[in-house]
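Undergrad: Have a look at this fold, sequence not included:
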């Protein structure tokens, strides 16, 4: 990867001193559990269970500080300069670059290679052809986004200089350089006979600008990035570790993020990770729908925990349904994606009668944006009562089809489908979360020290609909742009936030309902049932075409589920399945809430009750946990005779439903507590 001369020199210094700003820390900070060296004493209400030395702020075991505290009560605390939550293209790119300045922890809840990046087929956009231009790429992106791109930046607390720029222009302009960095890193993309990069075309693009590795682009990008990250001496991986919540405290009247509470899924223990800057790169929330191309890890964890930490969340109603997921009635779990590039290379859509139906919907035919094609397929299925339509590329030369789409060909062949001869049965499937944690042009959120990029973020690039192959590009560009502000915040935290860092370490307490605890059979069955119910409700009531009555029904369900799950979560203990359900319920409620706010049809949000776009509503939807309640939740509380199902039990013996009913019901959902109060 091409690094600047300044970064290269910084990297050479770090080999001798692995902690980020060691000299600065030793000169300006001296933190212990005592009061010596602190600008302000630690909070008197906190009993210190651990001695944390932030002089060098380097990861090492934390020893017990007080002789009066039993050693077994000391919670595990780990320290790194930078925390990265997620191991896809955004997280790995950021980690490789910020590791030139300090130690990095990459926390991922499965294998590091498991995530949406790995399954991306199409490619990465880049203006590399002389006949193409950045202006054309910008135009295609804005048209696909229904002209909602960038508007939410006006609501961010970014600098005037940063706000003056536009996310679409930034990504399209800086994208080619980021793609070439992947090439330098060793990513092997498909090339022409003359050695130049082969560029394909996808829906919504007016030019060939998609760099790809056959139909396995994401897997190749992940391979190259992961190999480099594993070889870097300043990067440490924590696989099978699920981030439960962010550690947030206040400094200067603003919330600051100082780390995360993490569940070690294999050891079944909780650990507090402390960091000077934290990047969310945990992907989207496809698992709130039953038909999704997303892997099982995509449960909206990053969006949910950021929302609980009072980060702004924007445009959650814009859920992208990919038009062509492989129809497999015997399949379970994720839906296999048939990349947009199949249509870009000449594939046509046919209904069961063999008619090419896109001629009736859009002049761009199969290369219309994804929302248009998905609704057309949805309409055909409703009209004819069919379960799928056909995607046919058999009219193209066999060798071209098999050369360009080897992965799709092999997968379909397992089902008895020869794509060079037979049409492919396809149906729409949830594919991408266009909304997310609202960020500025440097990946910054309204929570200081918390950055976000990739699918978890809402940067302003996609607007109301994502243009094909802009997702990997977004992760690359904003990961690069988040590095300098992350380093700057780390310096700020070392200089000014000693009290908060000390408190974050000393207040870690994972006993009782905050302890890791396996599911018992009763709770396991309850979680599995509610998870499937949630997914079915979202598909029926908040899917490709939406109606007000159905959205109301979805809201009734997800709010009730949110309250139930939160009560159990607060009283039972922490485990992966329960935390995932809590996060899914949180994100589903955000999606439905944003959808109900938008009284128009725009991009991916199509309302049968408001089928036209309304220029007066061409603005982003923004939700923050600080905002006053959107609903009166008292009906949900009154109609819940018991929150905890029989036989579930938990560390807290009292039924939480009575305590919940005594609380202010309208605040229960809209003003969600910080992590330590969950």
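TA: Looks like it came in fine. Quantities reported herein were computed from a predicted structural model and do not represent experimental measurements. Numbering: from 1, shown residues only.
Undergrad: C-alpha only now, for contacts and for neighbours.
TA: Fine.
Undergrad: ok now the strand or helix carrying residue 181, how far from the chain's centre?
TA: Residue 181 belongs to helix 167-185 when assigned by DSSP states H and E. With CA atoms, centre = their mean, to the nearest Å as the basis, helix 167-185 stands 20 Å off its chain's centre.
Undergrad: name the helices or strands packed onto that helix?
TA: helix 134-144, helix 217-231, helix 471-481 (3 or more CA pairs under 8 Å, 6 or more residues apart in numbering; DSSP states H and E).
Undergrad: Make a markdown table out of those and add distance to residue 375 and mean neighbour count.
TA: Putting the helices and strands packed on helix 167-185 into a markdown table (distance: least, CA to CA, whole Å; neighbours: other CA atoms under 10 Å) gives the following:
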| stretch | distance to residue 375 | mean neighbour count |
| --- | --- | --- |
| helix 134-144 | 14 | 21 |
| helix 217-231 | 26 | 20 |
| helix 471-481 | 21 | 26 |
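Undergrad: how about those, which one is nearest residue 307?
TA: helix 471-481 (20.3 Å; CA to CA).
Undergrad: Got another one to weigh against that:
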């Protein structure tokens, strides 16, 4: 079969390699250079290596608890049962996970995990190590690689996907194929503050919606609680807190224990909201105190973070550093079954673009790289199959409703990002969501037909923003990362 994989993070590269190695003709299309996107930026590790007293069942329990009760138990079971094979595969492909002097894999513990089961590479450069190894394999495989190509749309015929339309060198190019695997990542650029790279504009989700694919759980947006509060957003890995670092207020008090008994190791949504509220209460950024870890250990375990914090004028071995939340990961996306099939024949999805059901309302730390590897491989294996699981339903009327004629500020990407941050961010209100949705719909109604890459990205962001705000407004109760607040927004940019 001819297969197009769109995206070159861990999900896309895994899918492309598996498909190629089983005899399919594979074309890999990527928006930037091969290996771009979020994977190479990931500081955290890969969960799924079980030491004494730990087990896949315990990992599944932690995942379900973090997901606030709305994870798909079957998908979680697949994740933890397939995880060991995928980690072994990464090692076989050359990913040098950190080991002790005896060659045993070093296991770290991160928030909401009950055991140390997370492997890292290069301390805090796991994603870069994975990306480098998989890119090298992809370049040496019989895979046609098309770089610097923006996904514009999925080509459909009789309700099935049979190719992609992309923008390359300012020209629209159609490629026809037997199946498409979307691995385009998330939509972090919906928000004014995000850890995501510039290319994370929701292109795959938007294209899937236009093709009629079901989407779900877009209201569940994870905000990472500890992004360096100086300069461009730079994530300080959760593993730092796993090593003992504490979040403190301006008096040095560990305030997260006020809202959760696990303190800094509570689920991310809890910690992020606590950080936002405390910063608003005291009128200044909260701080991450890692001084108890010691300079030598910080430099050894977190070399990238150590370098960047020092470049920005902080000696985090001697003083706490300011941190703030930022949009980090989208739990929802294009609905798939356990093998990556979507509700549209011929279309598969894996990685952050997909809603497998693993993450529920709140992703457990270091499950994202694992999920991408597990379901990227499963999508490639299932690509010749037909039919869908009955639980995948047609797209609901999420995007229905008339366009109100509002006198709102004119659209710009910055205006959209700040609107989403203020009203569809960490702390939400029904009035704010309604206002945001009306504004987004008015912008969409007035938008011209895109012709440039920036305009196509803007159109994608607007469509995904509308779907996200609609989903948030449709869920009346607070759960996980979707938090309806009865107070005015506290974290306006």
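TA: Yep, that arrived. Predicted model, so just to flag it, every value in this text is computed and none were measured.
Undergrad: returning to that earlier point: would you reformat the helices and strands packed on helix 167-185 of structure 1 as CSV and include distance to residue 634 of structure 1?
TA: Below are those laid out as CSV (distance: least, CA to CA, whole Å):
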stretch, distance to residue 634 of structure 1
helix 134-144, 41
helix 217-231, 46
helix 471-481, 40
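Undergrad: Which of the ones you listed sits closest to residue 118 of structure 1?
TA: The nearest among these, by CA to CA, is helix 217-231 at 4.3 Å.
Undergrad: counterpart of that closest one in structure 2, which residues?
TA: Helix 217-231 of structure 1 corresponds to residues 126-140 in structure 2, going by TM-score structural alignment.
Undergrad: Now the matching stretch on structure 1. Mean distance?
TA: With mean CA distance after the TM-score superposition for structure 1, stretch 126-140 of structure 2 departs from structure 1 by a mean of 0.4 Å once superposed.
Undergrad: picking that back up, for residue 656 of structure 1, which of the helices and strands packed on helix 167-185 of structure 1 is the nearest?
TA: helix 471-481 (41.1 Å).
Undergrad: before we move on, back to that, and the helix holding residue 181 of structure 1, which stretch of structure 2?
TA: The aligned range for helix 167-185 of structure 1 is 75-93, by TM-score structural alignment.
Undergrad: Can you give the contact residues for that stretch?
TA: Under the contact criterion CA atoms under 8 Å, 6 or more residues apart in numbering, stretch 75-93 of structure 2 has outside partners 46, 48-49, 56-57, 59-60, 63-64, 97, 130, 133-134, 137, 338, 356-358, 370-371, 373-374.
Undergrad: hmm, 7 Å instead?
TA: Stretch 75-93 of structure 2 is contacted by residues 48-49, 56, 59-60, 133, 338, 356-358, 370-371, 373-374 when judged by CA atoms under 7 Å, 6 or more residues apart in numbering.
Undergrad: Check which residues of that stretch are buried.
TA: 75-84, 86-87, 90 (16 or more other CA atoms under 10 Å).
Undergrad: Okay, angle between the helix holding residue 181 of structure 1 and helix 471-481 too, please.
TA: Angle between the axes of helix 167-185 of structure 1 and helix 471-481 is 90 degrees (criterion: axes from the mean of the first three to the mean of the last three CA atoms, to 10 degrees).
Undergrad: in the superposed pair, what's the mean gap between helix 167-185 of structure 1 and structure 2?
TA: Relative to structure 2, helix 167-185 of structure 1 is 0.6 Å off (mean CA distance after the TM-score superposition for structure 1).
Undergrad: quick one: secondary structure of residue 580 of structure 1?
TA: State at residue 580 of structure 1, reduced to three classes by DSSP: H, G, I helix; E, B strand; the rest coil: helix.
Undergrad: how near is it to residue 262 of structure 1?
TA: 13 Å (CA to CA, to the nearest Å).
Undergrad: same check, this time on residue 365 of structure 1
TA: For residue 365 of structure 1, the distance to residue 262 of structure 1 - CA to CA - is 47 Å.
Undergrad: Name the residue in these two with the higher neighbour count.
TA: residue 262 (22 against 19; other CA atoms under 10 Å).
Undergrad: looking at this, that one is in a strand?
TA: Yes. Assessed with three-state DSSP, residue 262 of structure 1 lies in a strand.
Undergrad: Mind telling me what it corresponds to in structure 2?
TA: That one, residue 262 of structure 1, aligns with residue 166 by TM-score structural alignment.
Undergrad: How about residue 372 of structure 1?
TA: Match for residue 372 of structure 1 (TM-score structural alignment): residue 270.
Undergrad: next one: the lengthiest helix in structure 1 to chain centre, how far?
TA: Looking across structure 1 with DSSP state H, the single longest helix is helix 548-572. Computed by CA atoms, centre = their mean, the chain-centroid distance of helix 548-572 of structure 1 equals 21 Å.
Undergrad: Give me the buried positions along it.
TA: For helix 548-572 of structure 1, by 16+ other CA under 10 Å, it's 548, 550-555, 557-572.
Undergrad: how far away is residue 423 of structure 2 from residue 439 of structure 2?
TA: 11 Å.
Undergrad: How are the strands of the stretch 201-350 of structure 2 distributed by residue range?
TA: 215-216, 221-228, 246-248, 286-289, 321-330, 333-335, 347-349 (DSSP state E, counting those that start in this stretch).
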